[in-house]
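Asks: Got a predicted model here, sequence first, then my questions.
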Amino acid sequence: MAEIQQRTAEQIFRVLGELKGGAMKVGQALSIFEAALPDEIAGPYRAALTRLQEAAPPLPAAAVHKVLAEQLGEDWRDLFREFDDRPAAAASIGQVHRAVWSDGREVAVKVQYPGAGAALISDLNQVGRLGRVFGALIPGLDVKPLVTELKARVTEELDYQLEGKSQAQYAEAYAGDPDIAIPSVVAAADRVLVTEWLEGTPLSRIIAQGTREQRDRAGHLLVRFLFSGPARAGLLHADPHPGNFRLLPDGRLGVLDFGAVNRLPDGLPKPIGVALRFALDGDADGVLEVLREEGFVKPTIELPAQELLDYLLPLIEPVMVDEFTFSRAWLRAQAARMGDPRSPAASLALQLNLPPPYLLIYRVTLGAIGVLCQLEARAPYRGELEAWLPGFAD
C-alpha cells in the first residue's frame, strides 16, 4: 500500500507542478488530508506545495502599476507614502505588496492577477480529473465535491469589494478583542484591496518549528475565532488553512483573507449543537432524530440508532474531555477507520447525506481539524463550543 501511495503522490505532484492558482487553492483546501498522510508522503507533499508557492512568477511591477491605476485611479501613487514593488507574498489569484498609506499606516496591498478567474477554473477542472488518483492516495477521499464547491466560489473570491465588506464586518465585530486581531480595511476596489499590515508568525512556521505554548495558543484561538464568528459577525471564515493566520507578538491570533466566507446571520445552526449534546449524553435515539430532521439521514434509510452513535463517538472525542490534544496519529486513525471499505464505519458513512446548508460548515470543520493536527495543539475545545455553538450547552 505504501508503494502505491508513493507512486500516486508523485503523479499528483507532477500534475500540481503544471498548475498555479488552482494547485495552490486545492493544496490549501486539502491540508486536512495532508495531516492524515503517512509521514513519508506528507513530507514530499508539503515540499511540493512550498515549491509551487515559491515558484509562482510574480506579476512584473509595470503590470502591478497598471492594475493599480485602473482600480485606484491614475494618481494612485498619491494615496501612498511608500510602495514596495517587490511582492511580500503570493496567493492563488493575486499577490500582496507592502506599502505605507498616506496617513502613515503600514498596509498590505492585494493585487489580483489579470485573467485570474479563467485560469483558476481551468486549473480546478484539471485537478477534478485527478479524483480517482487522490482516492488511491487516501482511501475514502472524494476530491470532486471539494473542487465543485471551490469552482462555485471563484466568482465570490474574485470580488475584492465583497471581500472588503466581509473583512470590515469582522473587524467591527472583533474591535478591541484581546485575543483576535482583524486588520481594518483601508480601501477596496474590484481587483485591489488595501488593509492594515499585520506583523506576526505564520501558522505554517509554528507548525514547522513552534514552541508547545505557541502551538496550543494558536490552536485554541483558531477554534475560538471560527466558532465565535457566526455569533459575533454573522460570518464563518471558510478558508482555514495555515497561511491565513498569524500569531502576533502580543499573543493575539491575526486573521487574513476573507474572500471565502459563509454568511450565517443567525449564527451556526442550533441542531448541530443539539445533536452533539445528545451524543455526549449517550442518547442514540435523540442523535438519529435530529440528523434525520436535518437531512443527514434520508427518510428512506433505516439506520440502527446505536450504530450511528458508535460511528460518531470517535469523531467527537475532542469535545468529550475538558482538554484534548490533536495529533496526526489521531487523524490517521480516523482516516483509516472511515477509509477501510470493510469497516462498519465506512459502510455506515455511505448511508449518510451532507445537506447543502452544512457543506461549508463541514469543510471548515475538517480544515480546522487538519490545522489542529498539524499543530498538535492541546486546548479546552469543549469550553469554546459551549460558549459559541447554539444548543450544545443547553
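Replies: Okay, I see it. Treat the numbers as computed from the prediction; the structure is a model and nothing was measured.

Asks: From here on, just use CA atoms for contacts and neighbour counts.
Replies: Noted.

Asks: which strands and helices sit next to the longest strand along the chain?
Replies: Longest strand in the chain, counting residues (DSSP state E): strand 80-90. Counting by 3 or more C-alpha pairs under 8 Å, 6 or more residues apart in numbering; DSSP states H and E, the packing neighbours recorded for strand 80-90 are strand 94-101.

Asks: one step back: can you list the neighbours in contact with the longest strand of the chain?
Replies: The contact list for strand 80-90 (C-alpha atoms under 8 Å, 6 or more residues apart in numbering) reads 53, 56, 58, 61, 95-102, 104.

Asks: could you redo the last one with a cut-off of 10 Å?
Replies: In this structure, residues lying in contact with strand 80-90 by C-alpha atoms under 10 Å, 6 or more residues apart in numbering are 21, 53-62, 64-65, 77, 94-111.

Asks: What residues does the residue most central in space within the chain make contact with?
Replies: Compute the mean C-alpha point of the chain, and by C-alpha atoms, centre = their mean the closest residue is Pro240, 2.4 Å away. By C-alpha under 10 Å, 6+ apart, the contact list for Pro240 reads 28-29, 31, 222, 226, 255-257, 260, 363-371.

Asks: Put this next to the previous one:
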Amino acid sequence: MKKQESIPTSKVARATKFIQTGVKVGGNYLKHYAKKLVNPELSKEELHENNAEDIYKTLSQLKGSALKVAQMMSMDKNVLPKAYVDRFTMAQYSAPPLSYPLVVKTFKQYLGKAPTEIFDTFSKDAINAASIGQVHQATLKGKKFAVKIQYPGVSESIKSDLRMVKPFAVRILNMNEKDIDLYMQEVESKLLEEADYDLELKRSIEISKACSHFPDLFFAQYYPEYSCKKILTMDWLEGKHLPEFLKTNPSQEVRNRIGQALWDFYDYQIHTLKAVHADPHPGNFLLTPEGKVGVIDFGCIKEIPQEYYDNYFIVINPYLLKDEATLLQTFKNLGFILPQDTPEQQALFANLFKGMIELLGRPFHQETFDFGDDSYFQEIYHYAENLARMEELRKANQARGSRHGLYINRTYFGLYSILNQLKANIRTTKPEFLSKPIQ
C-alpha cells in the first residue's frame, strides 16, 4: 500500500479537501441524473459506488475524526448503502499508513528519542493503519511489542472535521439535521477521549484487569515508560482478525466459544463495570484456533450514567412490554417521547419504539440465541429502513432519545454483527432483574 508522506493539519488545508470532495460528489449526482433522463430505470448503485470511493479517498488522506466517522458508519450496515459499507469497512483495518520519517518525528517530539534508540528493533512499515493511528511492531530484549502512534493533528482537528463531515453524513444517512447534531456532539466527546492516549493507557489497564477472570479472553500488558499522549506501547498479541479467522473454517464449537466470550465480556462491562468497550468492530479483536479472544483497543470507552442505565435496560425486560403506563413513562425518561408531543404523536412513537425494543431485545428474551439466523438481521434492517422513510421522523424539529444511547446502541449493533458473522449460538446471560416482573 502506498505510504502517505504528510497529513493536511491546518483548518484551511483540511477544509479545501472537503470542498474538493463535495464538488466531486455533486458532479457524480449530475452525471447520475443525466443518465437517468436516458434510462429512467437506472438504480443508484453506480452513484453510491462513485461517491463512496471519492469520499473514502479524502477521509483516508485526512485520517483522524473524519476517517473515524466512516469507520463508525461502516458498522451500521442497516443505515448505509452497500457501496459505502464495503468501502468504509476498510477504515477498520487498512488506511494508507504514514511514512517512517513522520513516525520518527513523532517519537522524537514526544519521547525525545527515535524508536530505534528505545527498542532493539522497530518495523519501518506499519503493521496496521486505521483512523486515529497506526501500529508498528517492536522488540526489546527478546520481547515483542505493539506500538501505536497517533497521526499528527488528530486531536486539534476533531471539532472542525466533524463540522465539515456533517453535510456528507446528512446526505448519506438520510437523517434530519437535529439527529445528526446530537450524533456529532456525542461523537466529538468520544473522539477527544480516543485522541488522549494517556486516558487510553489508564482505561486499558483498569478494564483488562477487571476482566482478567474470563478464561477465554486475553489482554495485553501496557507500558507507561514507553507511552505518552501520542504513543501507546503494549504487548504484541497473536491471533487473527475475524475475516482471516473465518477463512480457516473454524468449527461451530469454536465459533460458539468465541461468541460466548464476547457476549460475557460485554455483559460484565455494561452491567457490572458500567463502562463499556464501545468500539466492537472486528479490527479490535484477535481470535485464536482454540476459541480465545484478544482485546486490543480500549480507546473508545462509554461510561454509563446510573440514571440512564436504569431506564435504558429496563426496556429489555419482556414484562415491561405488557405494562403500558410504565413503558410510556420510560419512553419519556429516555427522550423517545417529548413533552410537546400530541396524544396522537405519543401513540405513534410509543408504538414505533415498542416494536424496536421487541426486535432488538429478542436475544435477551431467550435462554439461548442463534445469531447465525440471517432472517433476524433482515428484520432489523427492514425495520430501520422503514424508520428512515417515515416523514414524521425525517421532518422532526427535535432529536429523540438520549445522547448516551448512541454509543450503547452502537455497541450492541457491533456485537450483534460480529456474532452474526461467527454464526454463533450462545447463552444470553443477563442480570436477574431483566427477567423478573416489574415491581
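Replies: Thanks, I have it. All values derive from a computational prediction rather than experimental measurement.

Asks: Give me the TM-score for this pair.
Replies: The TM-score (TM-score structural alignment, normalised by the length of the first structure) is 0.81; 383 aligned residues with a C-alpha RMSD of 3.8 Å.

Asks: Give me the ChimeraX select line for the contacts of Pro240 of the first structure, limited to the buried ones.
Replies: Buried subset of these, written as a ChimeraX selection, criterion 16 or more other C-alpha atoms under 10 Å:
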select :28,29,31,222,226,255,256,257,260,363,364,365,366,367,368,369,370,371
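
Asks: still on that earlier bit, distance from the longest strand of the first structure to the second structure after superposition?
Replies: Superposed on the second structure, strand 80-90 of the first structure shows a mean distance to its aligned partners of 1.8 Å (mean C-alpha distance after the TM-score superposition for the first structure).

Asks: Would you mark the buried spots in that strand?
Replies: Within strand 80-90 of the first structure, the residues that count as buried by 16+ other C-alpha under 10 Å are 80, 82-83, 85, 87, 90.

Asks: before we move on, what about stretch 356-367 of the second structure?
Replies: 356-358, 360-361, 363-365.

Asks: Could you do stretch 310-318 of the second structure as well?
Replies: Applying a neighbour-count criterion of 16+ other C-alpha under 10 Å, the buried positions in stretch 310-318 of the second structure are 311-312, 314-318.

Asks: Show me which of those is closest to Asp181 of the second structure.
Replies: Relative to Asp181 of the second structure, the closest of these is Tyr312; by C-alpha to C-alpha it sits at 21.3 Å.

Asks: Just the element for that closest one, please.
Replies: helix 306-314 (DSSP states H and E).

Asks: one step back: could you flag which of the contacts of strand 80-90 of the first structure are buried?
Replies: 21, 53, 56, 58-59, 64-65, 77, 94-101, 106-111.

Asks: What count of nearby residues applies to Val38 of the second structure?
Replies: Other residues near Val38 of the second structure number 9, with proximity taken as other C-alpha atoms under 10 Å.

Asks: Repeat that for Leu320 of the second structure.
Replies: Here the number of neighbours of Leu320 of the second structure (other C-alpha under 10 Å) works out to 20.

Asks: Which ones among the contacts of strand 80-90 of the first structure lie within strands?
Replies: Within those, residues falling in strands by DSSP E are 94-101, 106-111.

Asks: returning to that earlier point: from Leu419 of the second structure, how far out is the counterpart of the residue nearest to the centre of the first structure in the second structure?
Replies: Matched to the second structure by TM-score structural alignment, Pro240 of the first structure sits across from Pro280. Remark: distance between Pro280 of the second structure and Leu419 of the second structure (C-alpha to C-alpha, to the nearest Å) = 11 Å.
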